[in-house]
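Q: please find the sequence and the predicted model below.
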Amino acid sequence: MNYQNTLAFAQEQDKQDPLHHFKNQFYFPQVNGQDAIYFCGNSLGLQPKSAQRFIDHEMYKWANLAVEGHFKGEEPWFNYHELLAGGAARVVGAKESEVVIMNQLTVNLHLMLVSFYRPEGKRFKIITEGGAFPSDQYALETQAKFHGYNPDEAIIELFPREGERTLRIEDILQSIKEHGEELSLIMMGGINYYTGQVFDMEAITKAGHEVGALVGFDLAHAAGNIPLQLHAWDVDFAVWCTYKYLNSGPGGTSGVYVHERFGNDPGLPRFAGWWGHDAQERFKMQKGFKPMAGAAGWQLSNGQILTMSVHRAALELVEEAGGMEALRAKSEKLTGYLEYLINDVHVGEDVLEMITPRNPQARGCQISLLVKQNSRVLFDKLMEAGIIVDYREPNVIRVAPTPLYNSFEEVYRFSEILHECLEGVK
C-alpha cells in the first residue's frame, strides 16, 4: 500500500474502511474535554456500548428469578458458557468442544499446567521466551518448584541474539531440538507482550511434538488480535484473557483451549471442580469426579455470569465485523500506516527505535517504541496531549491501534503529536 503523510490520505482511508462505523459502538475516555486517541487496547480494550444492555439483562433475571435463573427464563445460567463457545472458537480457530470460557487467565494457566506439565525422569524441562509476561514466569517457576525442581534448571529461557530485539524462529527450533530428550513442555506467549513479536506457533508446535514435548501458548496478546488456527496447528492447550483486544472489561473472564484428543480423556490428571463434572449428574452431589467431554471438563465453579455477559456482547461485535479475517485485514493496513508515519517523523534511532518486527506477518496491532532519551517525559507528554498508550519499564512505549475502534485519522494525528512531543523533549 502506498501511504501518504497527509490528513487527506488518512481521511480517505477511513471513508473506504468497511469497519469505520464500529468506532461509534464504543465509549472513549475524555482528555481535555475531547475523545482521547486510545491506542491501549493491548492493555485494556474500550467498553462496547452494548455491554450495559447485556449486563442489565442478567441483572433483571437475578432480580426477578433469583436462584431460579440457573434453570428458568431465557438463556439459563446453568449452561451460559455454551453461549460463548462458538464465538470464542472462531476467534482462536478451534472446535466448539475444545474451548470454554471460565475463571481468569493465570488461574487457567495453572489448571492447564497441572494437566500438561507432567515431568518424569530426565524429561522435566520447559522452554519459554525470555522476558515473558510476569504471570507466565511466576506460573512456570512455581509449577517447577511444586514438582520438586529448581526453576533455574527446569526452565530454559530463549533470548534474542546479541544486538537483536526479537527471537529468530530458527533459534527457537534449534533449542527445541537440542533439549528434545529433556523437554517436557514448551509454553510461550503467542505474541510477546513487550516487543509485540508474533511467534510461529505452528512451527513451534510441530517441532515440540517431534521431540515428544507438549506445547501450549498464552494468547493474552494474540486472541482478538491475529487470526489463530489452534486445532489445525495441533496445539495441545492455550489460555487467553478477554479484556484486551476482546474488549470484555477489566479483570474480565478468560478462555481455555484443549485439543480434543485430551478433552475426551477422563484419565488425564487435572484439578477438578463441580462445574466440570458431568452435567447430567452434577446435582446428585455425589463423590467420584466424571469430567464433561471437551474443555468444559476443566471448569471449577459456576460461571461468572456478569463478566461473561460482557464477553458475549464483545464477541457479537467481532462476529458483526466479519470475524478475525476482516479485523486482521484492517489491522495490517492500520499498523503499516503507523510504522510509515513513525519512520517519517522520528528523529533517528539514537532517540527512538521500533523494536517490533517490520514484517507484518510477525506482528499484530502493537508497535513498541524503545525511547533512548527522556522516555518517561515523552510518555507523560503524549498522555497530556490526549494520546493514551502505555509504558513498560525500563523505556518502552507500546502503541496499539486496534481495528474495531481506531481510525487512520487517529494514527495520523498521533504522528503529528509524537513529532511535537519529541521536539519538546530533546
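A: Received, thanks.
Q: switch to C-alpha atoms for all contacts and neighbour counts from now on
A: Fine.
Q: which residues does stretch 102-120 contact?
A: 81, 124-125, 135-136, 139, 143, 147, 184-185, 214, 218, 220, 237-241, 251-256, 268-271, 298-299, 303-304 (CA atoms under 8 Å, 6 or more residues apart in numbering).
Q: for stretch 17-26, that is, sorry about that
A: So stretch 17-26 is in contact with 14, 46-50, 321, 330, 403-407, going by CA under 8 Å, 6+ apart.
Q: take this one as well and set it beside the first:
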Amino acid sequence: MPKSNSIYAGVEDVELCSEEFAKKEDNKDKLTKLRGEFIIPTKSDLANKRYGFRQSKDASNSLHGAQEDDGEESIYLCGNSLGLQPRRTKEYVNRYLDTWASKGVFGHFTDYEGGLPPWLHIDEAIKEQTAKIVGALPSEVVVMETLTANLHLLMTSFYRPTKDRWKIIIEGKAFPSDHYAALSQIAHHNLDPSALITIEPPSSSAPYLSNEHILSVISHHAPTTALVLLPGIQFYSGQFFDIELITRHCRALGITVGWDLAHAVGNVPLKLHDWNVDFAAWCNYKYMNGGPGVIGGAFVHERHSKVEEAPSSETDGAVDGVYKHAKTTELQYRPRLSGWWGSDKSSRFAMTNKFVPIPGASGFQLSNPSALDMTSVMASLDVFSMTTMDALRQRSVRLTAYLEARLLRYAGSEPPYTIITPSNPAERGAQLSVLLKPGLLDNVLHHLEKKSVVVDERKPDVLRIAPAPLYNSFHDVHRFIVVFHEACRKAIAAPDEAPQLSDGVPEAIATT
C-alpha cells in the first residue's frame, strides 16, 4: 500500500508512529480543549456489567491520563454512529426536569430566571446555532421529528410526480431507511417500483462514485425524473458528495433535489442556502451528540416556504336567508402535511381549526416537539458555539490525514486491508472505511473489543473509523493504530478462530 500524499507524507516513519508525535499534535491544536466538554468512557466503564459508571469519577477527563476509577480512557472512534455525551447535557436535562417538577404546565409559557427557554419557544431558541452549522438562514431550519419521518414529510411536499416526470434517483448503496422511504413514496402514488433509479458504482470492486458518473446518470434520466435524493456523506464508504455541484446540475435540469445529511451535519461545513438546496433532513445523534434517536432536523430553502396572500375574490351568496356580498382572501403556500405546531403561534391555541402556516421551515412541523429532546440538542449546540465548522473542518482534515498515514504504514508486510474512502480530503469527512481481507473481521473485532476500542463494522469486511474533531485526539488515533495492527496480525496468525464476542461491548453499532 503506498504512502499517503497527505500533510504527513514527508514525516519519517519512526517519528510519525511515535506516541510523542501524537501528543505534540494535540498540544499544539487549540481545539483539543473541547475534548474536556465530553464524557469519555473508560475501559472499566465499558467492561462494567451494570449501566452507568463503574465508580464515581472526577468531573473532568484528562487528555492522556488515567481516571479516578483507575481505568484508562477507552478509544472511542464511533461518532459516525453515536456521538459522546457532552458534560453539560446532564445539567441541562436536570434543569428541564426541575422546571417540569416544580412548575408543571407553566413551563410551556413562562421564562424562569436561571431556567431554559419556555418549552413553547425552545424550537426558536436553537434555530440560530443550527442554521450556522448547516449554512442556512434561521428561518430555513427547524428541529423536529426524526430523520426518516422528516424525509417522508419533505418528500410528501416535494415529490410531485406527473405523467412526464415521476422517477426518484438515489444512490445504489443508500442507507436502507432512505431506500425504503423512496420506494414507499413511489408506492403511495400508485407507481411501479421501476420508478426508483439507483446510481451504481462503475466498478463492483469499489464503492466510489465520481462526479462525472453521478451527473451522467442524472442527465440520462432527467426528462422523466421528479426528484433526486442523495446523502451528503455516504454512510458505507465515507465519501463526501459535491453537494453544490450536484444541486446546481439538478436545478439546471428542472429536477428537485433533496439531501440526507445524517453523516454530514456537524461533520463538514455546509452552505445549504447558498448552494440552493431545495430541502434536506438529518439526525442529531451522530456528530451532533444529542443522544440516541434524539429529535432530528430539516432545511427548506426560503423560496419554497413563503406564505403569501392570494388575490382577493368576491363572493355572493345567502347565509341563513340573508344575502351577503364579501371579499375573501386565501393564503398560498407549498402543499405539505400539516399539524398544529406548523400553524402560527398567535392562533395555535385559539382552537379555530383555521390553519395559518408559519413562513419558513417551521411551517412543516406537526406536533409539539419533545422538550427533553430539544434540551439535549441545545446542550450539544452550545458546545458547537465555542468554535466554528470551518475550524472543526481544519482539525478534522488533519486528524483524518494522520489516521490515513498511520494506516498506510503497516510494518513488516503488506497490510491485510485497503482504505475505500477517497484519499482526497475534499471528498471525505471524519470517517475512513477500511476493507479487511475476507475472514478477518470477527477476529479483529474480538481483539478490539478486549482492548476497549469502539468502532463500527459493516458486514462482511468493513470497519468504519471516525475521529470526531470535537472530542477525539491524535493520541486516540495513535492508540487505535497500535491495537488495530496487533489485532490484524493476530487474526492472520489464527484465521480459523471465530470468537464469540462478549456481552460487555457490542460487536457492532447497529445505527447508521
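A: Good, I have the coordinates. Computed from a predicted model, the values in this text were never measured in an experiment.
Q: from the contacts of stretch 102-120 of the first structure, which land in strands?
A: 125, 184-185, 214, 218, 237-241, 254-256 (DSSP state E).
Q: and the furthest pair within the residues you listed?
A: Farthest-apart pair in these is Lys125 and Ser254; separation 26.6 Å (CA to CA).
Q: residue in the first structure matching Val257 of the second structure?
A: Mapped onto the first structure by TM-score structural alignment, Val257 of the second structure lines up with Val215.
Q: how about the residue most central in space within the second structure, nearest residue that isn't a chain neighbour?
A: By CA atoms, centre = their mean, the second structure has its centre lying nearest to Ala262, at 2.8 Å. If the residues on either side of it in the chain are set aside, Ala262 of the second structure comes closest to Trp282, at 4.4 Å by CA to CA, 6 or more residues apart in numbering.
Q: residue in the first structure matching the one you found?
A: Per TM-score structural alignment, Trp282 of the second structure is aligned with Trp240.
Q: so who does its match touch?
A: Counting by CA under 8 Å, 6+ apart, Trp240 of the first structure has contacts 105, 218-221, 223, 254-256.
Q: would you mind checking the contacts of stretch 17-26 of the first structure for buried ones?
A: 14, 46-48, 50, 321, 330, 403-407 (16 or more other CA atoms under 10 Å).
Q: show me the residues you listed that map onto helices.
A: 14, 330 (DSSP state H).
Q: among the buried ones among the contacts of stretch 17-26 of the first structure, which one lies nearest to Gln4 of the first structure?
A: Nearest to Gln4 of the first structure among these, with distances taken as CA to CA, is Asp14, at 13.6 Å.
Q: counterpart of that closest one in the second structure?
A: Aligned partner of Asp14 of the first structure by TM-score structural alignment: Asp26.
Q: just to revisit the earlier point, can you tell me how far the match of Trp282 of the second structure is from Ala66 of the first structure?
A: From Trp240 of the first structure over to Ala66 of the first structure the distance is 31 Å, taken as CA to CA, to the nearest Å.
Q: Glu58 of the first structure too?
A: 10 Å.
Q: those two: who's more crowded?
A: Glu58 (19 against 12; other CA atoms under 10 Å).
Q: need the nearest residue in space to that one, chain neighbours excluded.
A: Glu58 of the first structure's closest residue in space is Leu306 (CA to CA, 6+ apart), at 6.9 Å.
Q: which elements pack onto the helix or strand hosting the one you found?
A: Element membership of Leu306 of the first structure, judged by DSSP states H and E, is helix 305-320. Taking 3 or more CA pairs under 8 Å, 6 or more residues apart in numbering; DSSP states H and E as contact, the helices and strands that helix 305-320 of the first structure lies on are helix 51-65, helix 82-92.
Q: highest average neighbour count across those helices?
A: helix 82-92 (a mean of 21; mean count of other CA atoms under 10 Å).
Q: tell me the residues of the second structure aligned with the helix or strand following that one.
A: Counting by DSSP H and E, the next helix or strand C-terminal to helix 82-92 of the first structure is strand 99-102. Under TM-score structural alignment, the match for strand 99-102 of the first structure in the second structure covers residues 141-144.
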